[in-house]
Structures are given as C-alpha cells and as structure tokens.
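# Provided below are the primary sequence and the corresponding predicted coordinates.
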Amino acid sequence: MDSLDLEVLTRARAWLDDGHRVMLATVVRTWGSSPRPPGALLALRDDGRAVGSVSGGCIEDDLIYRLQRDGMPESPQHVSYGVGAEDARRFGLPCGGTMELVLEPLRDAAPLDALLARLAAGELVERRLDIASGRSTLAAAHPEQGTAFDGETLTSVFGPRYRLLLIGAGQLSASLARIAQGLDFAVTICDPREEYREEWNIPGTTLTREMPDDVVTAMRPDARMAVVALTHDPKLDDLALMEALRSPAFYVAALGSRRNNAARRERLREFDLNAEQVAALRGPAGLYIGSRTPGEIAVSIAAELVAVKNGVAAERVLKVATAKAALDIAADTLSACATR
C-alpha cells in the first residue's frame, strides 16, 4: 500500500464521520499496461467528490457519472473496463486491455477505524471483503501477500511492506526519511548522538538511541529491509554495515566519497566478511544525478533504493562511483588534449 492509498482510507473515514455515504473502488486485476496496479484505491463521496486514483482520470470520471446517474450501490459490485477496442480508446487503456474493479459501498466508519488503528501501530493487515454480504474482516498479513480476487472474496493488504533503517539523524536523513515514507517504507532512525537526536522531528518515523549495530541485529533484516549509513563516523557506520551485509537485506549503502568508501571496504575486510558480502555494499550511495544539496542527495539514494527493490538491471542505472570515475577520465583526456 502506498501513502496515497492511506490518504484515501483516512479521507473516506472522515466523510463517513460527517454523515456522507462513500464508495470505495479497488483495482483487482489488470491486463496490458495500466496506470495503477492491483490494490490501488479510489474513494467517491455521495456528492461526487473523489480522492485517490485507479487510472489516468477517465475511469474516475465514469465512476462519478455512474454514481450520479444510479446512486450509491447497495452491495459490492464487480465491474470491468476496456474489454473491447472502443472502451480501450475511451478509457485510455491499450486495445484489448482490461481493468477490473470492486466497488464497495461504505456506510459505517467503525471497520475503517479498526483498520486505520492497526496501520497506525505499524501492522501489515489483510482485509477480506465478502462480496455477497458486504462484510469485511481483518487479520495479520505477510509481506509476500498481494491483492487477490476470486469473484467471491476480495483480499487486500494494507501497511508498510518494506523497512528502511537510517544510521544518523542529520539533515540528509530527514530528507530521505520523508521521501521513503511516501514510497511506503516504515522508517527507523538510529543515532546515539544526543545533539542530533534531540533535533529530530519527522512525524511517522521511529527514533532510537541504541548503538547502530545493536539496532540492526534487533531488527533482524530480511529481504524487504534496507540499511543506509549516513553519519560519516566509522564508529557508528561500520559495525552497523557489517551486521547488515551479513543479513538478507536487499539494499545496504553508505554515504561518502569514493575514497572514503574504498577505505571503508578495506576496514570491513578486516572483519569476518567474505568478498561477496563486502562487494554488496553500495557506496557512494545513490545514482548519479549531479546531486549536491541534502535534498538532491536524498533523491539520488531513494532512486537507487527503488531501482534495487524493483529489480532494475545494474547496466540500466549509473552509480555515483561509476559516473564520477567516467568524469575523471573525461577530464584527464581533455586536459591531455589541451596540452598537446
């Protein structure tokens, strides 16, 4: 679930509290290219106001038209768009493509209250909707679960599927934490330094003062966790990186220059890490975008984090170290040519 979908649920609950009826639309299946994936949400109020997105806008417009024409449905419905070429052109879907949705009328805020309370506690939650009765139930979910629909039951998964641990509570960490929250990461900040910790004020994050290597061990990194060291202090960064590189964490990175990261790798080799584990360290962290400010560097790191999470092939992205090495070679070549 991304941050937009959390906003949809929160706004829908507020509308219900204000006495409105609300319809929740969930994308359950797509074929061909689609603007939004299965699980994407749209909430429509009884007066036509909307929040969220299930397409580029055309399907939203049609749903609003249906609501104004037919009124709020009395029970959940299953609808399809784009089955034929004419509908595909009308709704901006590829010819022959299909998007299926479940439309669920909401009349009571209590079920959403229960769901949002569990999300606020950081839980990953499975919500099952029985199409025939309209009743929903909640249960604990697994990160591997996704949206599923068998014609009778809609299963949706809400909550953060990925975790990000940031070592250091500085300005760059604050920028990166904000971006990561928008990307559906549960963000933990670790900094035992009081002067940094006391200034941390990013809502929705977890702040701990424990030593970074202890925090990494306690969090038990899995294949859906990332660790980024941002303090420039080897006493804090190196031991945390050592523990993270031994784990299944899908992304382990460190800030710093190419020279500093080369020295860091030499230090890590002095521990009982093998060559493959040391090579897994991404440093300097991020993709090359010419970044200079904390905000720009945070975008660079977030871009690499998402690329790795989504399995983008390494040859399709340009790492900071590779790009700067290429720039150095180019500068040396130009300098040599100028002296001839």
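Arrived safely. What you are looking at is a predicted structure, and each value in this text was computed from that prediction instead of being measured. Residues are numbered from 1 along each chain as shown.
# please make it C-alpha for all contacts and neighbour counts, starting now.
Will do.
# I'd assumed residue 29 was in a strand, is it?
Yes: when DSSP: H, G, I helix; E, B strand; the rest coil is applied, residue 29 is found to be in a strand.
# what's the closest non-adjacent residue to it?
residue 100 (5.1 Å; CA to CA, 6 or more residues apart in numbering).
# name the SS class of that neighbour, please.
strand.
# residues touching residue 165, list them.
187-190, 216, 225-228 (CA atoms under 8 Å, 6 or more residues apart in numbering).
# which of these fall in helices?
residue 216 (DSSP state H).
# which one of the contacts of residue 165 is nearest residue 153?
residue 225 (30.4 Å; CA to CA).
# just give me the neighbour total for the closest one.
When counting by other CA atoms under 10 Å, one arrives at 24 neighbours for residue 225.
# three-state assignment of the residue nearest to it when sequence neighbours are not counted?
What sits nearest to residue 225 in space, not counting adjacent residues and going by CA to CA, 6+ apart, is residue 163, at 4.6 Å. Secondary structure state of residue 163, per three-state DSSP, is strand.
# and residue 163, what does it touch?
Contacts of residue 163 by CA under 8 Å, 6+ apart are 185-188, 224-226.
# got a list of contacts for the helix or strand hosting residue 295?
Using DSSP states H and E, the element containing residue 295 is helix 294-309. Contacts with helix 294-309, where a contact means CA under 8 Å, 6+ apart, come from 171-173, 175-176, 179-180, 226, 250-251, 285-289, 291.
# over to stretch 85-101?
25-34, 56, 58-59, 78-84.
# circling back: mind listing what's buried in the helix holding residue 295?
294-305, 307, 309 (16 or more other CA atoms under 10 Å).
# and those residues as TSV, adding distance to residue 39?
Shown next, in TSV, are the buried residues of helix 294-309 (distance: CA to CA, whole Å):
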residue	distance to residue 39
294	33
295	30
296	30
297	31
298	28
299	26
300	28
301	27
302	23
303	23
304	24
305	22
307	21
309	19
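# tell me where the stretch 51-200 of the chain has helices.
Using DSSP state H, counting those that start in this stretch, the helices of the stretch 51-200 of the chain run over 58-70, 85-90, 110-120, 171-182, 194-197.
# next one for the comparison:
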Amino acid sequence: MENLDTAVLRTLRDWRLAGQQALLVTVVRTWGSSPRPVGSIMALCEDGSVAGSVSGGCIEDDLIARYARPGAADALPHSSAPQFAKYGVSADEAHRFGLPCGGTLELLYEFDPDATSLAELVANLDAGRLMRRQVRLADGHVTLAPADARAELSVDDTQLTNTFGPEYRMLIIGAGQMSEYLATMALFSGFAVTVCDPREEYRGGWSVPGVHLATDMPDDVVTAFKPDKRSCVIALTHDPKLDDLALLEALGSPAFYIGALGSRRNNGARRQRLIEHFGQTEDSLQKLRGPVGIYIGSKTPPEIAVSVMAEVLAVKNGVALPREMDVAHVKSTQGATAGASACVVG
C-alpha cells in the first residue's frame, strides 16, 4: 500500500488523463480543532468518485453535492482559477459539517489540474523523490521542482506551495516475513523504504513493491544510505554478522531511531558484544533500542511489525511513551508469562 498523498494524486492523474473533469482540494489553513491537518488533499471526479479526505466525511459530501450533481444549489464550477472556501465559520456550520467545537478550516479548490503536470509529479514520487509543487493562484499554473527537505505548506496572495514525497526513510536489515509487514506499514506511513539482505535465499521471495532491495553487506548499505535525522535503521535478522556492524554504523549517525529485534537476553548479549569487541560504552549505546516495539502482547510477525511501527511513529512524532508500554520493563516485571518466544516484542 502506498502513501496516501501519492494514491490521491495517482487517482487524480488517471481521471484527468482519461479526459474526466476533476477537482483537487487542499487544506490550507485551520483554526481551533480540525479533523485533518494543513496540507491534506482530496480529489473529486465529475462522476462523484472521491480519493483522500479533508474532513470526517461531511465536507466531502457537501463538495460532491455541489460539484458532481447537476443543478445543485451553490454549485461549484468545473473550470475556473483556484478558489478559496471556509467551512465551520459559525457554530451551526461547524455542527453541520462535523467539525470539532470551534473548528474552522480553509480549503483551496483547483479545477481540472493539468494532466501532464500530474503525471510528471506522480512519476517523480514513484522514483522516491521529494517534490515541491507551486500553484499560481491567478490561473492555476503549476510549477514542479525537486525539494531538498520537507517544508510546511505555505500560501500567500499569489501562490500555494506544498511538498510531496517521502518525508522519512527507513532501512530494514533482513528480508524476512516480518520485514514485509513492517515495510508495508512504513510505505503507507510516508516512509521511503530500503531493505538490505545479502542472503539470496531470503530476498528471493521478497514481494513488497515500492521498496528498494539492497544486496550488499548491511554495514556497507548503512554507510551508503547516509542516515540523517529523518531516518531510522532497524535490524531484524537475529544474525550478529549482519546486525551488529550495521548497527555500529547507524549509531554514528543522527538517525532518529535505531533498533534491533530480539528478546531481552538477545539484546543484552548484543550490547555486551558491542562493548567488549567494538569499543562501545553504555553511553554510546543509549540510542540503540531493544527489544524494539511497544508492549501490546504481540506474538505473530504482523503483530510484532505493528508494535515496532507504532514505536517508530511515536519517536518520530516526539511522543514520550509511558514505561508501562516498554517491552523490556513489562517483561522484567511479568517474567516468562509476558511472551511465548524469544522473538516476541510488543
């Protein structure tokens, strides 16, 4: 499953290439509580089909009624320069459209976005590139350019600027079954995903599209990956020859999350190896997470992947998780009954 924005833009591209009229709607400002953040997008086809969302559903219903149903009151045009609209200005309107108390949002409508520009944007997103899209408000003309870093949506009297593409990157060491579940969740969470495994017998069965598959030794892949503060590195092989050197390389980087799968015993042994044989200290290993994941009682590969992805997103979003959700803490207090196998996390 792909990133939501890319899915919306791909659907919109297909509608426009097929000659159908369509509307691109972007949340450009919010006041108070809002069901969707600034930068959220949805696409609406002339036949009433919808991709994406800008609210909990009520605003979408209103837009369908005004755009896709001939003769509707307060109908939206099918061709025009971009237009702004506000929802939730009054308490009655907020209630009507299901907005939280005091919530107001402002939308920008783009009528019949250019199909060629959409195709170019989607092609760059498919290649894993971060792209800046600028819309001239006077006439809807679109300019695309590569972006070096993610930026918040901005809008002024002349143009709208939004950034699309993978904001974060994930490098997974090991191409096993759980890696497939984790990679899938990372993709639809907006990560660009690389999976590294030099073992042909593991990577030969890889089946997740949209993931870059690397075959070199993991430590070399980490070096080439150049983890930055928007990167995470997760080792899932259980093989010290693959995991340990890769983790060492990652620990020297500003990656926001570095972790390895395993039981408390396995993670303790790993930390001891890194200290005794590679000159690490307890202080230098502070960034190394293990057992990875939050405690949700997970035992199967997909459940463990959910646990790991949840922890990655919490760290990414700056959420301090309570100690009761820490796997090592729970297992130390509950003992062997907390998990059924040495691989269980979460």
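Perfect, I can see it now. Remember, it's a predicted structure, so these values are computed and weren't measured experimentally.
# related to what we said a few turns ago, what lies in contact with the helix or strand that the helix holding residue 295 of the first structure is followed by?
Next helix or strand after helix 294-309 of the first structure toward the C-terminus (DSSP H and E): helix 320-338. For helix 320-338 of the first structure, contacts defined as CA under 8 Å, 6+ apart pick out 258, 283-288.
# let's have those residues in TSV, adding distance to residue 270 of the first structure.
Below are those laid out as TSV (distance: CA to CA, whole Å):
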residue	distance to residue 270 of the first structure
258	19
283	18
284	20
285	22
286	25
287	28
288	29
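# nearest to residue 14 of the first structure, of those residues?
residue 286 (38.9 Å).
# need the counterpart of the closest one in the second structure.
Matched to the second structure by TM-score structural alignment, residue 286 of the first structure sits across from residue 293.
# look up how far residue 192 of the second structure lies from that match.
Residue 293 of the second structure sits 20 Å away from residue 192 of the second structure, going by CA to CA, to the nearest Å.
# out of these two, which sits in the more crowded spot?
residue 293 (27 against 24).
# what sits against that one?
Contacts of residue 293 of the second structure (CA under 8 Å, 6+ apart): 304, 307-312, 326-327, 345-346.
# and for residue 265 of the first structure?
residue 278.
# list of residues touching stretch 32-52 of the first structure?
Defining contact as CA under 8 Å, 6+ apart, one finds that stretch 32-52 of the first structure is touched by 1, 4-5, 7-9, 11-12, 15, 20-30, 53-56, 64, 67-68, 71-72, 93-94, 96-99, 146-147, 156-157.
# how about a cut-off of 7 Å?
4-5, 8, 12, 20-30, 53-56, 64, 72, 93-94, 97, 147, 156 (CA atoms under 7 Å, 6 or more residues apart in numbering).
# from those, which land in strands?
22-30, 156 (DSSP state E).
# now the residues you listed: which count as buried?
If you count burial by 16+ other CA under 10 Å, the buried members of those come out as 22-30, 156.
# quick one on the thing from earlier: what's the closest of the ones in strands among the contacts of stretch 32-52 of the first structure to residue 203 of the first structure?
Of those, the one sitting nearest to residue 203 of the first structure (CA to CA) turns out to be residue 156, at 25.9 Å.
# buried subset of the contacts of helix 294-309 of the first structure as a PyMOL selection?
Of the contacts of helix 294-309 of the first structure, the buried ones can be selected in PyMOL as follows, counting by 16+ other CA under 10 Å:
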select buried, resi 171+172+173+175+176+179+180+226+250+251+285+286+287+288
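# closest one to residue 240 of the first structure out of the contacts of helix 294-309 of the first structure, please.
residue 226 (11.9 Å).
# that closest one pairs with which position in the second structure?
Match for residue 226 of the first structure (TM-score structural alignment): residue 232.
# contacting residues around its match?
Here residue 232 of the second structure is in contact with 169-171, 255-258 (CA under 7 Å, 6+ apart).
# over to residue 211 of the second structure?
193-195.
# list the buried residues for stretch 324-340 of the second structure?
326-328, 330-331, 338-339.
# and residue 211 of the second structure, how far is that from residue 203 of the second structure?
12 Å.
# burial count for the alignment partner in the first structure of residue 264 of the second structure?
Per TM-score structural alignment, the equivalent position to residue 264 of the second structure in the first structure is residue 258. Applying other CA under 10 Å, we find 17 residues neighbouring residue 258 of the first structure.
# pull up the gap between residue 258 of the first structure and residue 284 of the first structure, please.
For residue 258 of the first structure, the distance to residue 284 of the first structure - CA to CA - is 6 Å.
# over to residue 57 of the first structure?
On the measure of CA to CA, residue 57 of the first structure and residue 284 of the first structure end up 40 Å apart.
# who has more neighbours out of those two?
Shown here are residue 57 of the first structure and residue 284; by other CA under 10 Å, residue 284 has more neighbours (22 against 12).
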